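>>> What would the 3D arrangement of this be:
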Amino acid sequence: MRLTFFILVVFIPSFVISQTTGTFIDNRDSTEYKWVKIGDQIWMAENLAYLPGIGGIPVYINQSFAYMKTYFVYNYQGTSVEEAKSTDYFTKYGALYDWFAAIDGYQASNSDPSGIQGACPDGWHIPSRAEWQKLTDFICNDIGICEIRTGFSNKYYTEIGRYLKSETGWEINNGLNSYGFNALPSGWSANSTKSEGNLGLYWTASEYNRDYATAYWLDSNDQHLRVGNPYLLVRNSNSDVIGKWGGFSIRCVCDDNSLLTNNNQSKSIKDNLKINIYPNPSNDGRIFIEISNFEGTGNFTVFNLHGIEINSWEFYAENGSFKKEINLANFAKGIYYFRFSLGEKSLNKTIILY
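Sure, this is the predicted structure:
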């Protein structure tokens, strides 16, 4: 009799929260924004809402027309800034910008940092592709299951979108918002506004070529994060060609970490919260959950790969620690995500049942 052995080798990431969040004020219009530190970068946790005008603003160099900066608000066709700001879409999603308005010019950058303030507040800048790459690299290393694939005119990072997307608002495939980025399905605009609830697109300071700039975007149809030239977006069998004039959202990056020590504009939250799930992988569905450096009431929820909630538990941790055995023997074999909500913190971990 011949015996065949199968060995399952799985990389399980170890998560330690050291998250910093806070708020700051844009002195141009007194708008308050949330920010979040992811890795060693500080990102705005909301879409930029700076709106100096509606429609196109021509820019001249040496008395000759150079380019047009265009500002949009989703589903608003008027010309009044005040009216546009009073809409529910603006309150929810902020403004949309063509690439020239986003970088406030026409000179691209792929440096880290980009060095282009653009439409961002003082002390912040439009991130380059290199800076977005740093964000994706951090999350890929953190979750341990990222895969880079090549698609039509772009490449995409599998599963990252799940961790960046907001928990609500997407037509399907809501996210887990694990890192506090809270990516919204704010749609886009050109001659008309489209895809609210389905797409969230973000300009970079980098060019794809002379006519097209590089953007990152998320889609409700899957949980990927795409990067490249979004010149062709297919939605409901309709194709739309988008160049630098397309209206996308903006997420600014902080110039340096001085924001963390500015007590007048920010508040910091730091912990060394640790969560351990074992055995992982599990072949019988019996696992232990250990939480340290946390005290108080919390809960954890398990989701399948489609983001559907399977079960949820509440607990109370005393003396800075908590331990619980749970039985997942009735779960189908596969990959599951645990989301832990602990005060103002949230964290995801992956569990494999085989």
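>>> contacts and neighbour counts: CA atoms only from here.
Will do.
>>> Between the two ends of stretch 140-149, what distance do you get?
With CA to CA, to the nearest Å as the measure, the ends of stretch 140-149 fall 13 Å from one another.
>>> What residues of it count as buried?
140, 142-143, 145-146 (16 or more other CA atoms under 10 Å).
>>> now the strands for the stretch 51-200 of the chain?
Taking DSSP state E, counting those that start in this stretch to define them, one finds strands in the stretch 51-200 of the chain at 55-61, 64-72, 96-97, 124-125, 148-151, 154-157, 188-189, 193-194, 199-207.
>>> And this one, please, so the two structures can be compared:
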Amino acid sequence: MKRLVLTIFLTGLLALALTGCDSNLTDRDGNTYRTVKIGSQTWMAENLKVRTEGSWCYEDKESNCQKFGRLYNWDAAKVACPAGWHLPSKEELEVLLKAVGGTLVKSEDEEIVWWSDTGKKLKSTSGWKEKEGENGNGDDAFGFSALAAGGRSYDSGYIQEGVEAHFWSSTGYDDADAYYMGLYNFGDVAGLFGGENGSGFSVRCLQD
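Down below sits the predicted model:
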């Protein structure tokens, strides 16, 4: 009997390691989340779903919250993560992109910064629309499973589902904007850009 119990226990540990699921990661609404370790960081492997003021479901449909998680304005995103987790800074997103193996590229004025060969590795294997006949899906090489959740513009329109994913950082860009990580159905790049604070973007929390 002891041997059977030990076998069951070890099998459970193996399954947990393979799936990256942490049943202890639960938000205040009772939603649970898979997690994934990439390099030195542990990330949510799903978009945050907790309800807060300043958050929305894509096209105001609850089914999209279940599919994509919620879209948050910047103020809501900064306080939405569960205890022991936080909204990543721009620098912490850069650590992620470096761990994935991307090559840093900057525009001449250094206003636009992106990493080549990273988007495909972070994107999910389905749900991304084709672009000019090219498959927009990723290979999800690290288990980050980024969904093409689109976003909500500051003037309340919903845009780019199936085409783009935007993830807030905690770092301000200027008085009206904050940095976010953008992934797209074209190419294999990931970029860090400034987005209007009132926009609705996805949130991935990082373990403290």
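>>> Post the TM-score for the overlay when you can.
TM-score of the superposed chains, computed with TM-score structural alignment, normalised by the length of the second structure, equals 0.82; 182 aligned residues with a CA RMSD of 1.7 Å.
>>> And the helix or strand where I25 of the first structure lies, what does it pack against?
I25 of the first structure belongs to strand 20-26 when elements are defined using DSSP states H and E. Using 3 or more CA pairs under 8 Å, 6 or more residues apart in numbering; DSSP states H and E as the contact definition, the elements that strand 20-26 of the first structure packs against are strand 31-38.
>>> so where do the helices sit in the second structure?
2-19, 62-68, 74-77, 90-100, 119-122 (DSSP state H).
>>> Distance from the chain centre to the first one, please.
In terms of CA atoms, centre = their mean, to the nearest Å, the centre of helix 2-19 of the second structure is found 29 Å from the chain centre.
>>> The last one now?
Averaging C-alpha coordinates over helix 119-122 of the second structure and over its chain gives two centres that are 11 Å apart (CA atoms, centre = their mean).
>>> contacting residues around it?
Identification of contacts with helix 119-122 of the second structure by CA atoms under 8 Å, 6 or more residues apart in numbering yields 100, 137-146, 183-184, 187-190.
>>> quick one on the thing from earlier: the strands of the stretch 51-200 of the first structure into JSON lines, with extra columns for distance to L233 of the first structure?
Listed next are those as JSON lines, based on distance: least, CA to CA, whole Å:
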{"stretch": "strand 55-61", "distance to L233 of the first structure": "22"}
{"stretch": "strand 64-72", "distance to L233 of the first structure": "19"}
{"stretch": "strand 96-97", "distance to L233 of the first structure": "17"}
{"stretch": "strand 124-125", "distance to L233 of the first structure": "27"}
{"stretch": "strand 148-151", "distance to L233 of the first structure": "13"}
{"stretch": "strand 154-157", "distance to L233 of the first structure": "11"}
{"stretch": "strand 188-189", "distance to L233 of the first structure": "10"}
{"stretch": "strand 193-194", "distance to L233 of the first structure": "11"}
{"stretch": "strand 199-207", "distance to L233 of the first structure": "10"}
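>>> among those, which is nearest W313 of the first structure?
The closest approach between W313 of the first structure and any of the strands of the stretch 51-200 of the first structure, judged by CA to CA, belongs to strand 154-157 at 31.0 Å.
>>> what stretch of the second structure lies opposite the closest one in the alignment?
The aligned range for strand 154-157 of the first structure in the second structure is 112-115, by TM-score structural alignment.
>>> List the buried residues of that stretch.
114-115.
>>> Ok, stretch 91-110 of the second structure next?
92-97, 100, 102, 104.
>>> which residues touch it?
38-39, 41, 112-118, 121, 142, 169, 181, 190.
>>> Just the buried ones among the residues you listed, please.
Buried members of these, scored by 16+ other CA under 10 Å, are 38, 114-118, 121, 142, 169, 181, 190.
>>> Name the nearest of those residues relative to Q160 of the second structure.
Using CA to CA, M181 comes nearest to Q160 of the second structure of these, at 14.9 Å.
>>> tell me the contacts of the closest one?
The contact partners of M181 of the second structure, by CA under 8 Å, 6+ apart, come to 93, 166-169, 190-193.
>>> residue in the first structure matching it?
Matched by TM-score structural alignment, M181 of the second structure corresponds to Y216 in the first structure.
>>> what do you get for S63 of the second structure?
For S63 of the second structure, the residue aligned by TM-score structural alignment is D88.
>>> Kindly provide the distance from its match to V73 of the first structure.
Taking CA to CA as the measure, D88 of the first structure falls 10 Å from V73 of the first structure.
>>> more crowded one of these two?
With neighbours defined as other CA atoms under 10 Å, D88 of the first structure and V73 compare such that V73 has more, 28 against 12.
>>> dump the residue contacts of the aligned partner of Y202 of the first structure in the second structure.
Counting by TM-score structural alignment, Y202 of the first structure corresponds to F167 in the second structure. The contact partners of F167 of the second structure, taken as CA under 8 Å, 6+ apart, are 180-182, 201-204.
>>> Not counting stretch 10-28 of the second structure itself, show me its contacts.
With CA under 8 Å, 6+ apart as the test, stretch 10-28 of the second structure has contacts from 32-37, 50, 81-82.
>>> Would you mind listing the buried residues in that stretch?
Within stretch 10-28 of the second structure, the residues that qualify as buried by neighbour count (16+ other CA under 10 Å) are 20-21, 25-27.
>>> In the residues you listed, find the pair that's most separated.
Of all pairs drawn from the buried residues of stretch 10-28 of the second structure, the one with the largest separation by CA to CA is G20 and D27; the distance is 17.1 Å.
>>> For A190 of the first structure, grab the count of nearby residues.
Residues near A190 of the first structure, counting by other CA under 10 Å, number 20.
>>> And the one 4 residues further on, by the same measure?
Using other CA under 10 Å, K194 of the first structure is surrounded by 16 other residues.
>>> cool, E46 of the second structure as well?
What E46 of the second structure shows, counting by other CA under 10 Å, is a neighbour count of 23.
>>> what's the answer for the one 3 residues further on, then?
Each residue near K49 of the second structure was counted by other CA under 10 Å, and the total is 28.
>>> How about W85 of the second structure?
As a burial measure, the neighbour count of W85 of the second structure was computed by other CA under 10 Å and equals 17.
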